[in-house]
Each structure stands twice: as structure tokens, then as C-alpha cells.
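*Asks:* sequence unavailable; structure follows:
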């Protein structure tokens, strides 16, 4: 709860433009992806809200036909108020902007002021947390929510993807070992079938397009899956490929860092140093797991993250930011190494790219990333022409991952892709 003085100041700031120059870079082209356009954007998340309860580790998916909502929450690492607005874009199944007009997928004017915000309290890194309940579109499909400064379409700050589902299909799935013998120990093979009922379908292989996601990672989405069996008179399609077409690396259970307290070192955190102007939190030195036997030491959350503050105050507004150093012991390899997780949308950027260094004769890859107090899962990803992406992690069929099957449908004569099917499941069901 803000005190009266803060409320008064905030009200005045909302009513007029800030007199302090803001960080800005105009004429920024919108990327229809999860993307931050300025360095001072902190931790950002879109989370479902059901009956007033935030589902912190659920995916950015909402049903068209229930009361569920999606909440966009993000930090700007500054103490200067920003006059922000949001806009929603409808996208095709391949995340290109659709040709629909705003009035065809929204029941409101597509320009929303973001007025729900709070300043951080007693943090070394000042920030302002903004919250925006995303208006639910009236059509299913892929969407982008974009945040702009001063409602300027050329001054975008961040974009995030979300999905709206109108379930009109029934999906049955199976996770099995790969039918390619050489991959049986390291891959998951996803097989599924769907009934599309009374949908108007002229050419099933073209009108209906399934997509498979692993751990909600769009960079490894499988979107080129032809049916292996069609029974058009029954409205039935089957996808049971005997090659690698629906195979995914099983990877390993995720590594994790417990940063819920910044007063003492949490699990896998080497130490905590508060200089008064910043908090430094190097993690313990990681090693390669490429030749280790698979063991499930704990139930992970499949690369996700949770913002949580266990220090005095216990409010998310008391949660601070720390410069977190990830370090991986290794000889240099022929390729690039990245640290990835849901916290950075699985994206291979310069910030997440690790540099090789030799400290006191100990070779390692490392990088430093600012993270808000919480619990984070991550893995080391290799981009190489010679080595597999799981070179440092290993890949095991026994590893547990979360998969999603999305079913897109374009009605003959329409210009938009509907999302008519959605199923989320684990590779190992309890």
C-alpha cells in the first residue's frame, strides 16, 4: 500500500509527461516474439490467473470459453516513472502478423493504458513493477502483447507471446522410445491422433496444422508434421511417424539456482556479496554431465522460474536483483555455449552467451546475468557444427519434460489461423 505522498506523486506523473528524460530509442521494429527492446527491462512474465490465483509456473495459455485471464508483469530497472500503454496483435500460426483488423479479434479499442504499478522497497537495484491484465480476445489463435512508451508505436519496450484456445478437437497422445534404434536411449518420440469433429475441412493435411512444443520452447517447436493416416469420413487424423520427425532430445533434469534469499547463499549459490551499490551472486562451478548416468535427484519444473523473496519483508517489491555469474568447467570446444531457461525465453543472445576464460589455470565458460530474487532452472546449450546441443548435459529418455500439442485450423476461405486444440502432458506421468 502506497502512502499518501507516493499516491499523489504517482497520480501527477500519470497525468503528464515526465520532466526527466527517459531511456528511449525510436523507430524500433516490432519482433513477433518474446523480446526486450531496451536493456533496462527486468524480469518479465505472462501468467494465468484463475479465480484470483496466479499460476506462477503455468504456460501463457488461456481458454476462450472460461473466466481465466492472463497477467503481464514486468520490471523496469529505474526509479523514473514511465507513461506506458499496451497493444495486442493477432498472429498467424507461424507468428507472422495476420491481416485481421483489430475489431475482428477484440471487443475494445486496441490501446490500453498501463496504470497498475508499484515502486520497489528498500532494494539495492531500484525498479518499478508494472502489471497489466490482458483483455481476452474474441477469437482463438496466436497473440502478441506489446508495451509502448507514451503510446508511440515506434517506441516499443517489450513484446510477449500468448495463446487463446477454443477447443474443438480431441487429442490423444503417447510418449515412447524412439523407433530409430540409435536414438532409443536419448530421445522422446511423440505420437498422437486427433478427432476434428464437425470442423469444415476440405484438405485435412493443409487445413489442420499441429505443433509440438517441449517445455514451452518456441525455438525448438516442431511445426512440420504431416499425418500418417487420414479417415476423412470420421474426422480423424493420426501422426505416428517411424522416423525422427516427432523426436525430441530428452536432455537431462535441469540445473537450478536458489536465489530466494540474498542474505545467505542458497543451494548451488557460491556466495552473496552486497557492495552497497550492487549485489553479486556467483553460482557454484558447474561441470559437464555428458558421460554421467541419469539420476533424478529432485522433481524439477522443466526450466521454469519462480519469483520469490524469503528475506525480511517477504514482499515481491522487496525482492532485489543480483548479478548472477554462471560458470561451467570445461576445456574450450568447437562451438558457442549459452545458458538457457524460461527466464530468458530460451533465446541465444549476447547476454546469455558464455565466454571462455582461464582463471588460475582452471578453464571455464562463464557469463553474468542480472536476475531477480527467486528460483531459477537452466541448462547449458551448445551451438556447433560438430557437437550436439546437449553436449554438456547429456540426453536421456528417462528425463522428464513437459510437452504441448497445439492444433491450428484455417477454415476454407478465412485469412486467420484458429487454435482449436491444446493438450499439455509430461513425458513421465505420475
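*Replies:* Nice, thanks for sending it over. This is a predicted model, so every value here is computed, not measured.
*Asks:* contacts and neighbour counts: CA atoms only from here.
*Replies:* Fine.
*Asks:* need the contact partners of whichever strand or helix holds residue 358.
*Replies:* Under the criterion of DSSP states H and E, residue 358 resides in strand 355-359. With contacts defined as CA atoms under 8 Å, 6 or more residues apart in numbering, strand 355-359 is touched by 332, 337, 363, 364, 365, 366, 367.
*Asks:* measure the nearest residue to the first one once chain neighbours are set aside to residue 327 for me?
*Replies:* Read that as residue 332. Once flanking residues are discounted, residue 332 sits nearest to residue 356: 6.9 Å by CA to CA, 6 or more residues apart in numbering. Computed as CA to CA, to the nearest Å, the residue 356 to residue 327 distance reads 10 Å.
*Asks:* hmm, back to that, which among the contacts of strand 355-359 count as buried?
*Replies:* Among the contacts of strand 355-359, the ones that count as buried by 16 or more other CA atoms under 10 Å are 337, 363, 364, 365, 366, 367.
*Asks:* from those, which is closest to residue 70?
*Replies:* Using CA to CA, residue 367 comes nearest to residue 70 of those, at 32.3 Å.
*Asks:* residues in contact with the residue nearest to that closest one when sequence neighbours are not counted?
*Replies:* Leaving aside its chain neighbours, residue 367 sits nearest to residue 354 (4.9 Å; criterion: CA to CA, 6+ apart). Residues counted as contacts of residue 354 (CA under 8 Å, 6+ apart) are 336, 337, 338, 339, 365, 366, 367.
*Asks:* the helix or strand containing residue 142 - contacts with which helices or strands?
*Replies:* Take DSSP H and E as the rule and residue 142 turns out to sit in strand 141-149. Counting contacts by 3 or more CA pairs under 8 Å, 6 or more residues apart in numbering; DSSP states H and E, strand 141-149 packs against strand 84-91, strand 156-165, strand 418-426.
*Asks:* here comes the other one, which I'd like you to weigh against the first:
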């Protein structure tokens, strides 16, 4: 145990910053936190109130030792600060419940215990729409969380029609995409749209370049329009890079070599190349990952862990910014763990990630100093043909209300 935990301590970084909208992992022995709505790993973690839908939260603890974990549910405002509600307002049942569904891994070089639970369940259910965080603690140290994650609950009151175009306010069919949408709210009273309605728009689930605080360009009796808005223009980026580590015997997509350095597996990916010159179509999953092992009957407990090696040749390190890996497996967080480190000897950016077997998507994002927004342009390029998905969220807080209701959601995909 001591040997691999000391190795993990070098590889894993616990960020001191709080990113309330992202999954935040605070313990190096916690891996592969997933939040999946209705068993669809490609869908955003959003469920509809009162329709029998569910969120499954799962994670691995890197040992076979039993831990009594507890979870606490909290309701949040649109900005993920705690809402001005008591638990009695938004929960039916008990908070601070144990996680009783767990299994130890079978025949893996990296021993782990897989924990999971679903919401709502027999102990607790959510009664209001909006943003929710789930904080997980070890019962032996209830003052220190091991991770926090988030999901949303929807009560559909409005309809949304949306379109994504490569013909934008700043260029035509070059490097950007523009989102336009209308909100139809017949039967749902909105007296002051500027004050009551709040919008969020995300590209491929990314938080760093999310657009919010936008005003409608047209206000009608039963409709709000958000068109020709420069704030809704996104750099188009490029298709996600992909690799698969689904076998312990054979290399798969994107993997140059598999090696076993006792006691763990290592996968070296093919050397990455900059993609700023030309767009190349690929059937990606817009940043998501899927846990999978070809020889498993139960991926949750039979998939092993690999140390995955990334390499991007680059003449000299960036000045005035850093390079990061981005994908669902990084929890959309720019920290020391997701940062690509420059190796002067090889003239390359390099990173090693501990990942559970499966199929993965990733990008290289450049983040200028002082910014929290990643840029695709320097390494991946920006091409209008890129197939992206955009999530539109509509929140409402009428005058006198104490929380932000999530009243509309639309997932729209751009296909040239």
C-alpha cells in the first residue's frame, strides 16, 4: 500500500482553490468520480423533478479497506453558493446518509473499492429544482470531505428552440460558432425578464468558457429571444482527441505501447501533434469518458488502473501561460494535476495520468496567466466544422423567491 500511495502523492494534486461547479477531489486515494443521469454517460447530469429519473454517483477508493462513507446534499444558487433554504425546504427524508453499495475490485493490479449510490432513494429525495452539491465524508473524519460533486434538477416550465451557426457576428465559416435561441414561456409568468431570468450556456460541458449574465434581444408577451449576441460566440475548437485502454494485452486506439512495470500497467499514447492547420473529422464524444475493459463482465470492479503517458512536442515552453489537459476525466479543472509539464531534455510537454480502463476524450488548452479560461487556438486550432454540443440552461427567480429555479434546458448540437 505504502509504495503506490507514495507514487500517487507525486501524481495527484489537491487544489486549494474552490470550483463549486466542478467535481472537486480532496483526497489522493479517491479516483474516477462520476455523476451520471439515467444511466446515460453522454448526457449532462440533470434530472427532471417528479419523473422517476435518477442520478448515480460513483467513485473508487484505492484500497480494499472498508470505509464508512456518508453523503450530504446541499441546495445552491445559480452561482453554486449555498441557497437561502433549509434542508426541510428542498429535501424529503434524511440528509447525511451512509453509502452502503460497495464492492472490492477483482484481479486488478491496483486494488480499489467501488462505491456508488443513487438519488433520489428510499432515504432522501429532492423536492425543488435548481443546483445541488453532494459532499462525501469518511465517517472517521466527518470534518474533512473527500470530494464534492454537483448535479441539477429541472422543472420544465418553458420551451427552448435553438440553433448553432458558423455564420457569426465576427466571421463567416472560419473559426467560431454562434448560439441563438428563443424561450417560449406561455403559461409561465415572467414580469421582469432582466431581473427574473438568468441564462447559462456551455460548450461541451466546459465551465471555463461558460457564458452567463446575458440579456434578451427581444421581449415579447410569451417569448424571449437571444439572437445576434456577441457574447454567445464561441471559438469552435477542434474535435476531441481520443484513446482507448480497454485491454491489458493489446494496444488500442491512440495507444503506441502497453507496458507492465511491476506492479502497474503503463500506456504510452502516440505522440500528439499540433492541429492548427487543418480540420480533421473524428467521431468524438465531446469530452466524455466511458469505463470499459474488454474482458470484464463487470467494468465497475474488473477494470484496472493504468498510468497513461501524454507527450506533445513543442520547441520552447509557452511564455505568459500554461498548457493543460481538458476532458471529463480532469473534472474541467486547471490545476497541477491536469497541467502539462515542459521537459527541456525532450523539448516536449508531458503528463502522466492515473486512469481507469476505458475510452477517453481530451484536448490541450492554453490558459494565459491570470485567466481561468482555456484557449483551443494555440494547439488544437479553431475550425467552424467542429461538431460541438451546447447546453442552454434557464433559471428563474421571481421577486420575493429565495432560490433559483431551473425551469428550462436544451442540448443542441452543431453539425456542419
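*Replies:* Looks like it came in fine. Quick caveat: nothing in here was measured; it's all calculated off a predicted structure.
*Asks:* picking that back up, what's the strand holding residue 142 of the first structure aligned against in the second structure?
*Replies:* Using TM-score structural alignment, strand 141-149 of the first structure lines up with residues 130-138 of the second structure.
*Asks:* average gap between that stretch and the first structure?
*Replies:* The superposed stretch 130-138 of the second structure is, by mean CA distance after the TM-score superposition for the first structure, a mean 0.8 Å from where its aligned residues fall in the first structure.
*Asks:* ok, back up a step: tell me the one of the buried ones among the contacts of strand 355-359 of the first structure nearest residue 239 of the first structure?
*Replies:* The nearest member of these to residue 239 of the first structure, counting by CA to CA, is residue 337 at 34.0 Å.
*Asks:* the strand or helix carrying that closest one vs the second structure, average offset?
*Replies:* With secondary structure defined by DSSP H and E, residue 337 of the first structure is part of strand 336-340. Superposed on the second structure, strand 336-340 of the first structure shows a mean distance of 0.8 Å to its aligned residues (mean CA distance after the TM-score superposition for the first structure).
*Asks:* which stretches of the stretch 201-350 of the first structure form strands?
*Replies:* Under the criterion DSSP state E, counting those that start in this stretch, strands of the stretch 201-350 of the first structure are mapped to 208-214, 229-231, 236-239, 247-249, 255-258, 273-274, 279-282, 305-307, 321-329, 336-340.
*Asks:* swap that for the stretch 1-150 of the second structure, sorry
*Replies:* Under DSSP E, counting those that start in this stretch, the stretch 1-150 of the second structure gives strands at 24-25, 30-37, 46-48, 55-61, 69-76, 91-93, 97-98, 101-104, 113-119, 124-126, 130-138, 141-154.
*Asks:* what is the longest one packed up against?
*Replies:* In this structure, strand 141-154 of the second structure packs against strand 24-25, strand 30-37, strand 46-48, strand 130-138, strand 405-413, with contacts taken as 3+ CA pairs under 8 Å, 6+ apart.
*Asks:* that older thread, any chance of the contacts of strand 355-359 of the first structure in JSON lines, with distance to residue 114 of the first structure too?
*Replies:* What follows is the contacts of strand 355-359 of the first structure, written out as JSON lines (distance: CA to CA, whole Å):
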{"residue": "332", "distance to residue 114 of the first structure": "47"}
{"residue": "337", "distance to residue 114 of the first structure": "37"}
{"residue": "363", "distance to residue 114 of the first structure": "47"}
{"residue": "364", "distance to residue 114 of the first structure": "43"}
{"residue": "365", "distance to residue 114 of the first structure": "40"}
{"residue": "366", "distance to residue 114 of the first structure": "37"}
{"residue": "367", "distance to residue 114 of the first structure": "34"}
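*Asks:* grab the longest helix from the first structure for me.
*Replies:* With secondary structure taken from DSSP state H, the first structure has its longest helix at helix 4-15.
*Asks:* tell me the residues of the second structure aligned with it.
*Replies:* Counting by TM-score structural alignment, helix 4-15 of the first structure sits on no residues of the second structure.
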